[in-house]
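Colleague: the amino acid sequence is not available; the structure is as follows:
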């Protein structure tokens, strides 16, 4: 199987330096933050995300499925602070441990990007730069990491027309490219909150699967229902109950369809 990271480097434009597109993630720091790492051992979060990822992978890779973009998974929430970025990173890290898959983690919260910040990395060109100019391609901005099976696509520059850009033909073409270039690749999008921006529902409408993070004992039922109404056009919606302190040890996350 061709290494997707190597292929991305091979198609850089003339004069591009592939070395600046490599980043070193401090895995010891992430482990201290409670984020899953390959050498982090059998933590409760690692076990929970093993359960969470399995139906997502099954849906993404189901033979003969006609679902469009089924390997594109967006992680969102109704409101800020519910833990969507934390869950998106953990989900990507967990899938990156699989033997037969690679993962591309996309920061699509373009107004308030935080994936690179959580990973301890500086801001970099990314998604918005691809959509704003034809001179920038996916291979120019994808960041290779010290985890062989994990790549990153930063949010890139902020733009007041983000909603229109995410709904554009350029975005549709980009999604086709990143979903079909490698059959073993799972793409995780960290999305804005559903009830604060219009970008989130526009993005979700183009995904094969949606994961909505709900903060336990905080987000109201009415808020969840309103957020789900924004997703009524999405074929596969999954919920993660996050920060549920009343669960027994080892069950910090709950998951259901």
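Modeller: Thanks, I have it. Everything numeric in this text was worked out from a predicted model, so none of it was measured.
Colleague: contacts, neighbours, all on C-alpha from now
Modeller: Fine.
Colleague: which element, helix or strand, includes residue 74?
Modeller: Element membership for residue 74, per DSSP states H and E: strand 72-77.
Colleague: what's the burial count for the closest residue to residue 237 other than its chain neighbours?
Modeller: Spatial nearest neighbour of residue 237, excluding adjacent residues (CA to CA, 6 or more residues apart in numbering): residue 210 at 4.8 Å. When neighbours are defined as other CA atoms under 10 Å, residue 210 has 26 of them.
Colleague: so residue 210: helix, strand or coil?
Modeller: Classification of residue 210 by DSSP: H, G, I helix; E, B strand; the rest coil places it in strand.
Colleague: for the strand holding residue 74, name the packing helices and strands.
Modeller: Secondary-structure packing of strand 72-77 (3 or more CA pairs under 8 Å, 6 or more residues apart in numbering; DSSP states H and E): helix 84-96, strand 185-190, helix 199-204, strand 209-215.
Colleague: try it again with 6 Å
Modeller: strand 185-190, strand 209-215 (3 or more CA pairs under 6 Å, 6 or more residues apart in numbering; DSSP states H and E).
Colleague: residues in contact with it?
Modeller: With contact meaning CA atoms under 6 Å, 6 or more residues apart in numbering, strand 72-77 is reached by 84, 88, 187-191, 193, 207-213.
Colleague: got the angle between that strand and strand 209-215?
Modeller: For strand 72-77 against strand 209-215, the angle by axes from the mean of the first three to the mean of the last three CA atoms, to 10 degrees is 20 degrees.
Colleague: just want the angle from strand 72-77 to helix 84-96.
Modeller: If you take the same axes, to 10 degrees, strand 72-77 sits at 150 degrees to helix 84-96.
Colleague: what about residue 183, how many residues nearby?
Modeller: So residue 183, with other CA under 10 Å, has 12 neighbours.
Colleague: quick one on the thing from earlier: closest one of the contacts of strand 72-77 to residue 164?
Modeller: residue 191 (15.2 Å; CA to CA).
Colleague: wait, doesn't the closest one sit right on residue 106?
Modeller: No: using CA atoms under 6 Å as the test, residue 191 is too far from residue 106 to be in contact (8.8 Å).
Colleague: and the residue nearest to residue 150 when sequence neighbours are not counted, helix, strand or coil?
Modeller: Leaving aside its sequence neighbours, residue 150 sits nearest to residue 103 (CA to CA, 6+ apart; 4.9 Å). Assigned by three-state DSSP, the conformation of residue 103 is strand.
Colleague: another one to put next to it:
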């Protein structure tokens, strides 16, 4: 039974209850007593607890391991990122501030709802979704303690590797199908003078013949669940194909919590935007609609 300590008022387990608890721990863990329980001493229950701790240590039970620090690192080149319009890296272009505003609003929405996984898509090709995903990921990574993952899941036209200046990263499908372990494909951005912090990337250099089927495959769901369990990311950004071109975004819907829709100025009509949102479904909230290529819209005189 529980007793009340006169020192701090907290409830304490009695000796019999402690012995029963230790017996249950030993039974649950398959442990055997390695030494006889002490028969004398001021507190036999406390001595038995020490013995149980020794047994737990000796049993070499599996330890939880954070894989993040052991991931292979990836070197980024500031000049190449700037040439590829990753403007959030060097922060020379004043437009980088828009991504800082976007990250703050996105993090607030995710934390308010307990979400982590975001699909980045667009109604049609050429709207700048990969540009947006890369710049947002870099901006997010600069927040202290914000661990961000960026995955290229546009399996029809992968574009993140050239955007980040990475040659031949290999096919991401090998990992999604379970043929490769996570650490064989995911890379963490290494130390750099740009201040890019907690950012991991999974890139791709091969188009798939059946991308929607792979995105919906239970093996892909299992690979992504294992990734989240191993790395505990704060934000996962999935760069996906355009929503109106194919059914990939719909096929992948179980794997994301919300959507960022990148709209091309002068490229997308209001009807296309509405249809893209409709295809995603009412149960997947649109966390933001980002207008990209606005200068093209102004040049065309579009409203």
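Modeller: Structure received. Since this is a predicted model, take the numbers as computed values, not measurements.
Colleague: the aligned residue in the second structure for the residue nearest to residue 150 of the first structure and residue 23 of the second structure: what is the separation?
Modeller: Residue pairing (TM-score structural alignment): residue 103 of the first structure is matched to residue 148 of the second structure. Distance, residue 148 of the second structure to residue 23 of the second structure, using CA to CA, to the nearest Å: 43 Å.
Colleague: got it, and residue 213 of the second structure?
Modeller: For residue 213 of the second structure relative to residue 23 of the second structure (CA to CA), the value is 50 Å.
Colleague: could you do residue 130 of the second structure as well?
Modeller: For residue 130 of the second structure, the distance to residue 23 of the second structure - CA to CA - is 56 Å.
Colleague: these two: who's more crowded?
Modeller: Set residue 130 of the second structure next to residue 23 and count neighbours by other CA under 10 Å: residue 130 wins out with 24 against 15.
Colleague: nearest residue to the equivalent of the more buried one over in the first structure other than its sequence neighbours?
Modeller: Per TM-score structural alignment, the equivalent position to residue 130 of the second structure in the first structure is residue 85. In space, and not counting its chain neighbours, residue 85 of the first structure is closest to residue 190: 6.0 Å by CA to CA, 6+ apart.
Colleague: can you name every helix or strand that the longest helix belonging to the second structure contacts?
Modeller: Counting residues, the longest helix found in the second structure (DSSP state H) is helix 96-113. Judged by 3+ CA pairs under 6 Å, 6+ apart, helix 96-113 of the second structure is in contact with helix 129-141.
Colleague: buried residues in the helix it packs on?
Modeller: Neighbour-count burial for helix 129-141 of the second structure flags 129-141 (criterion: 16 or more other CA atoms under 10 Å).
Colleague: what's it in contact with?
Modeller: Outside helix 129-141 of the second structure, the residues that touch it by CA under 6 Å, 6+ apart are 86, 88, 99, 100, 103, 121, 148, 196, 197, 198, 199, 262.
Colleague: which ones are touching the aligned residue in the second structure for residue 135 of the first structure?
Modeller: Using TM-score structural alignment, the partner of residue 135 of the first structure in the second structure is residue 179. Contacts here follow CA under 6 Å, 6+ apart; on that basis residue 179 of the second structure touches nothing.
Colleague: residue 118 of the first structure -> the second structure?
Modeller: Taking TM-score structural alignment for the superposition, residue 118 of the first structure sits opposite residue 163 in the second structure.
Colleague: can you tell me the element its match falls in?
Modeller: Assigned by DSSP H and E, residue 163 of the second structure falls in helix 160-164.
Colleague: can you redo the contacts of helix 129-141 of the second structure as JSON lines with distance to residue 184 of the second structure and neighbour count?
Modeller: JSON lines is the format used below for the contacts of helix 129-141 of the second structure (distance: CA to CA, whole Å; neighbours: other CA atoms under 10 Å):
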{"residue": "86", "distance to residue 184 of the second structure": "25", "neighbour count": "24"}
{"residue": "88", "distance to residue 184 of the second structure": "27", "neighbour count": "27"}
{"residue": "99", "distance to residue 184 of the second structure": "30", "neighbour count": "20"}
{"residue": "100", "distance to residue 184 of the second structure": "31", "neighbour count": "19"}
{"residue": "103", "distance to residue 184 of the second structure": "29", "neighbour count": "20"}
{"residue": "121", "distance to residue 184 of the second structure": "26", "neighbour count": "29"}
{"residue": "148", "distance to residue 184 of the second structure": "18", "neighbour count": "27"}
{"residue": "196", "distance to residue 184 of the second structure": "22", "neighbour count": "21"}
{"residue": "197", "distance to residue 184 of the second structure": "21", "neighbour count": "22"}
{"residue": "198", "distance to residue 184 of the second structure": "18", "neighbour count": "23"}
{"residue": "199", "distance to residue 184 of the second structure": "16", "neighbour count": "24"}
{"residue": "262", "distance to residue 184 of the second structure": "31", "neighbour count": "28"}
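Colleague: can you give me the strands for the second structure?
Modeller: Using DSSP state E, the strands of the second structure run over 2-4, 11-13, 73-74, 117-121, 148-152, 187-189, 199-202, 235-239, 258-264, 286-292.
Colleague: what about residue 10 of the first structure, how many neighbours?
Modeller: When neighbours are defined as other CA under 10 Å, residue 10 of the first structure has 11 of them.
Colleague: next one: residue 41 of the first structure
Modeller: The tally of other residues near residue 41 of the first structure (other CA under 10 Å) stands at 11.
Colleague: how close does it get to residue 188 of the first structure?
Modeller: On the measure of CA to CA, residue 41 of the first structure and residue 188 of the first structure end up 23 Å apart.
Colleague: before we move on, what about residue 161 of the first structure?
Modeller: 23 Å.
Colleague: comparing the two, which shows the higher neighbour count?
Modeller: residue 188 (28 against 11).
Colleague: need the contact list for the aligned partner of that one in the second structure.
Modeller: Here residue 188 of the first structure is matched to residue 237 in the second structure, going by TM-score structural alignment. With contact set as CA under 6 Å, 6+ apart, residue 237 of the second structure has these partners: 118, 150.
Colleague: look up how far residue 270 of the second structure lies from residue 237 of the second structure.
Modeller: Distance of residue 237 of the second structure to residue 270 of the second structure, computed by CA to CA: 25 Å.
Colleague: repeat for residue 117 of the second structure
Modeller: In terms of CA to CA, residue 117 of the second structure sits 26 Å off from residue 270 of the second structure.
Colleague: between these two, which has more neighbouring residues?
Modeller: residue 117 (20 against 9).
Colleague: before we move on, the earlier item: residue 171 of the first structure: which of the helices and strands packed on strand 72-77 of the first structure is closest?
Modeller: Residue 171 of the first structure lies closest, by CA to CA, to one member of these: strand 185-190, at 13.2 Å.
Colleague: now that closest one on the second structure. Mean distance?
Modeller: Using mean CA distance after the TM-score superposition for the first structure, strand 185-190 of the first structure ends up 1.4 Å from its aligned counterpart in the second structure, as a mean over the superposed pairs.
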